[in-house]
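A.B. asks: okay, here's the prediction I keep looking at, along with the sequence it came from:
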Amino acid sequence: MKNKALIVKICGALLLIFAAMPGWGSCKRTSAAQTEDSRTAIIPFGKINLTDEYFVPYGSLLGSVVVPPTNYTYGGANGSTVLWECDEADLSNIYFLVATNGDDRVGGYYDIGGSDGLTDVYATWFAHVGIRQTMAGVTLTRYWQKVPVTSWNKTSDGKIQIRLQDIPPLQAEIFRVTDLPGTAAASYYCGNNNYDGSGIAYGSSTGKTYTCTQPNSYIQLSGDSTVSFAFAHDLPGEDSARYFDFWGVDNGFGYGMRSQNAIYSVPTCVARSADPVVMLPTISVPELENGGGASSTFSVQVECSDSAKSGVGDTQTAMGIQVSEGAYSAAKSLGLVNSSGGVSALVSDNYYSPDMAKGVGITLAHSDNPGQALTLVGQPGIATMTPGGNNAGWYPVLLGATKAGSVKSGYTYYTYSFIATLKKLNGQTVTPGKVHATAYVLVKMQ
């Protein structure tokens, strides 16, 4: 029996080796992907406010945004646009590679977060602003790293097509950092200096747009040596500062901050605390169907510079309460999202799970005006260059605020009391179950 088992194992190994021999399959690219600087998928943080260090010390997170692959739109590209086509037999041996734009000074050569206890935060064209990028759990560095191909379109002739929508979303974060990049990078296309905010007086409503077109990162298709590629690609572990064979053959595309980003220095406010859990009383289905509701109050605390301007206009400071990503997705399917992305009711994060109540949502209002429900902020909701106003879920930061003292000269604490009410959604049928919803208090310069 042992000899028989050994023979089976050896035959299996031979079959695997033959199936993986070069030349049995191939990968080709279409012309949809372009690597040029001006064709990148936009990383849209919107307005970046380097306010005073009391509110935003070095090392602080300034903004976060999820960049869907469909932000790459060159040539009319959309989610179903095919970028690469390979033999199905090659699936286990191909993968994406991701890295920062390692050869450029402000594109990804300098990891500058170390002084602030940050890792993998790379210089941008804005002075003292660093970016960290993550895709499918892989944090991007100068060195090419694998990201698995997990979805594709299968054709009738044994091919697989990798479409734009098959690329995982990119999460990007920006931080205030102490250090500036050096001048040793191979490329300094945007100059050997950073935009340092000169000419932006603190308190001024004038900002500076990010005009450097250098990408902050790239994605390409690569694979093992057993795969026959009809285009050049790089290898895992290679330094993108020196290895960028993919670039000249348009094998992939970049991500960049080249537009929809601007830097300001404006007095503002910050959210300091909020009641972490709000428990709503149990209520029956008949009560809800007859127009009843279950309510509970919660409080929020915000600290403001005394020079901050409360409002929803350009560079004024506003407050919004943002629904979770899961709640937003459900709200869209329920018709609760308006044309500005604002949400009329907060539903459960996992609304469509079997144990969750259906046909119900939570409205929020200031406790002193319970009849006026607030529009909630959707997703992503904060990465904008144009103020969205009440319709997008933003309200003047001092609306409903009560002064609560000061711990530092020039700054004041404010408290807010909100009321959360569970009620029936218009046009829906209520079914019993649990309600578990998550929301976030946002305070942001508009």
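C.D. replies: Arrived safely, thanks for sending. A quick note: this is a predicted structure, and the numbers were derived from the prediction, not measured.

A.B. asks: going forward, measure contacts and count neighbours with C-alpha atoms only.
C.D. replies: Noted.

A.B. asks: any idea how far the residue most central in space within the chain is from Y414?
C.D. replies: Geometric centre of the chain, nearest residue: V66, 1.6 Å, by C-alpha atoms, centre = their mean. For V66, the distance to Y414 (C-alpha to C-alpha, to the nearest Å) stands at 31 Å.

A.B. asks: longest helix anywhere in this protein?
C.D. replies: Counting residues, the longest helix found in the chain (DSSP state H) is helix 2-19.

A.B. asks: sorry, back to before: check which helix or strand the closest residue to the residue nearest to the centre of the chain other than its chain neighbours maps to.
C.D. replies: Using C-alpha to C-alpha, 6 or more residues apart in numbering and skipping residues adjacent in sequence, the residue nearest V66 is Q171, 4.4 Å away. Following DSSP states H and E, one finds Q171 within strand 170-176.

A.B. asks: now do that strand: everything it contacts.
C.D. replies: The contact list for strand 170-176 (C-alpha atoms under 8 Å, 6 or more residues apart in numbering) reads 43, 50, 56-69, 121, 128-136.

A.B. asks: now intersect those with the helices, please.
C.D. replies: Among the contacts of strand 170-176, no residue falls in helices (DSSP H).

A.B. asks: show me which of those residues are buried.
C.D. replies: Neighbour counting by 16 or more other C-alpha atoms under 10 Å classes 43, 50, 56-69, 121, 128-135 among the contacts of strand 170-176 as buried.

A.B. asks: please compare the first structure with the one that follows:
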Amino acid sequence: MGASWGGVGDGDVKGKLGLPGVITLSNGTGFQSEGTLLGSAAASFVPNGRTQGVTANQIMFRCTVSEIGQVYEYYATNGDDYWGGMVDVPGIDGAYYTYVKNVAVRLTNLKTGEYYSRYWKARAIPESEMFNDGTYIYIPASAFSDVFVELFRVDDSARGVDGSNRYTYPYAGPAGYIAFHGGGMSSGLFEGADSRTNYSGWGAAQWPGGWTLTSQTVFVRGAACRVNDYPAIVRLPPTSVGELISGGSSQAPFSISVECETGRCPARRRPPA
């Protein structure tokens, strides 16, 4: 099925990732240490690789049959954006700082199992994932890889811009891109090329999709509490139906240990009475 589509500007890669609606960031590092997983989700390229959606059989590219074995999906972080995949996090493989202080993102290509990197990686698109009419091969949307998104807590608060108590992530920079290489398209891309300076094909609308954190979740920052110790089972003494009907009860003592950070929690509005 053919359908017109443009390139992948900031507004074209806002498909839903499926991240939690709210992600909580504690004030200190005691509750959320470096590398704590804050949230994760898997998103499929069909339909989420583009803002307006794509269908599995939508034809994205056409090449001559001589290109079989020479067409590739390239993928990388948004390496020319300081908060979109330019600066990696030491100690968390494949993670990059985001616009939010204390938050890093990591993208995984679910067909290769490899992390997105600032340096372009490639996956050959097999003939089994394309259509062939003997003259041309047609590359459908289903040929492009799904993604696994992870958000991690990081300690370095000097990285990032927003440190507010509540942030909806309106920052528009994408976190990762997918490019098509073949038939002369995105011809300047090669494995290991730095996406900060090499974005061959981007301006010519030869990239089919990508991923962004824009408006995907709400980050709430403040003091937090956690339950450190609690009984898995509380056994109550046996009692009869008659005793319960007559107002009796069955009780057993138990204790719960709760630890809370000090600090101001984000303000919450009370609904009108």
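C.D. replies: Cool, got the structure. All values derive from a computational prediction rather than experimental measurement.

A.B. asks: tm score of chain vs chain?
C.D. replies: Aligned and superposed, the two chains score 0.74 in TM-score terms (TM-score structural alignment, normalised by the length of structure 2); 232 aligned residues with a C-alpha RMSD of 3.0 Å.

A.B. asks: before we move on, the earlier item: distance of the residue nearest to V66 of structure 1 from I162 of structure 1?
C.D. replies: Counting by C-alpha to C-alpha, the gap from Q171 of structure 1 to I162 of structure 1 is 21 Å.

A.B. asks: more crowded one of those two?
C.D. replies: Neighbours per residue, other C-alpha atoms under 10 Å: of Q171 of structure 1 and I162, the larger number sits with I162, 23 against 18.

A.B. asks: confirm the more buried one sits in a helix?
C.D. replies: No. Read with DSSP: H, G, I helix; E, B strand; the rest coil, I162 of structure 1 is strand and lies in no helix.

A.B. asks: just checking, it touches W84?
C.D. replies: Yes. Counting by C-alpha atoms under 8 Å, I162 of structure 1 touches W84, with 5.2 Å between them.

A.B. asks: returning to that earlier point: please flag which of the buried ones among the contacts of strand 170-176 of structure 1 sit within strands.
C.D. replies: Counted as lying in strands by DSSP state E, out of these, are 61-67, 129-135.

A.B. asks: now, the most widely separated pair of the residues you listed?
C.D. replies: The distance between the two most remote of these (C-alpha to C-alpha) is 20.2 Å, for V129 and M135.

A.B. asks: the counterpart of I256 of structure 2 in structure 1: neighbouring residues, count only.
C.D. replies: Per TM-score structural alignment, the equivalent position to I256 of structure 2 in structure 1 is G405. Other residues within reach of G405 of structure 1, judged by other C-alpha under 10 Å, total 12.

A.B. asks: show me what contacts G405 of structure 1?
C.D. replies: By C-alpha under 8 Å, 6+ apart, the residues touching G405 of structure 1 are T412, Y413, Y414.

A.B. asks: please redo it, this time with the cut-off set to 7 Å
C.D. replies: By C-alpha atoms under 7 Å, 6 or more residues apart in numbering, G405 of structure 1 lies in contact with T412, Y413.

A.B. asks: again, but for Y97 of structure 2
C.D. replies: Contacts of Y97 of structure 2 (C-alpha under 7 Å, 6+ apart): W83, G85, V87, D88, V89, V103, A104, V105, R159, G160.

A.B. asks: next step: the residues you listed restricted to strands.
C.D. replies: Per DSSP E, the contacts of Y97 of structure 2 map to strands at V103, A104, V105.

A.B. asks: pretty sure the first one sits against D156.
C.D. replies: I take that to be V103 of structure 2. No. With contact defined as C-alpha atoms under 7 Å, V103 of structure 2 does not count as touching D156 (9.1 Å).

A.B. asks: which SSE is immediately downstream of the strand holding Q171 of structure 1?
C.D. replies: Downstream of strand 170-176 of structure 1 (by DSSP H and E), the next one is strand 208-209.

A.B. asks: Y74 of structure 2 should be in a helix, yeah?
C.D. replies: No. Using three-state DSSP, the secondary structure at Y74 of structure 2 is strand, not a helix.

A.B. asks: out of everything not next to it in sequence, what's closest to whatever residue of structure 1 lines up with it?
C.D. replies: Applying TM-score structural alignment, one finds that Y74 of structure 2 aligns to L97 in structure 1. Of all residues not flanking L97 of structure 1 in the chain, K146 sits nearest, at 4.8 Å (C-alpha to C-alpha, 6+ apart).
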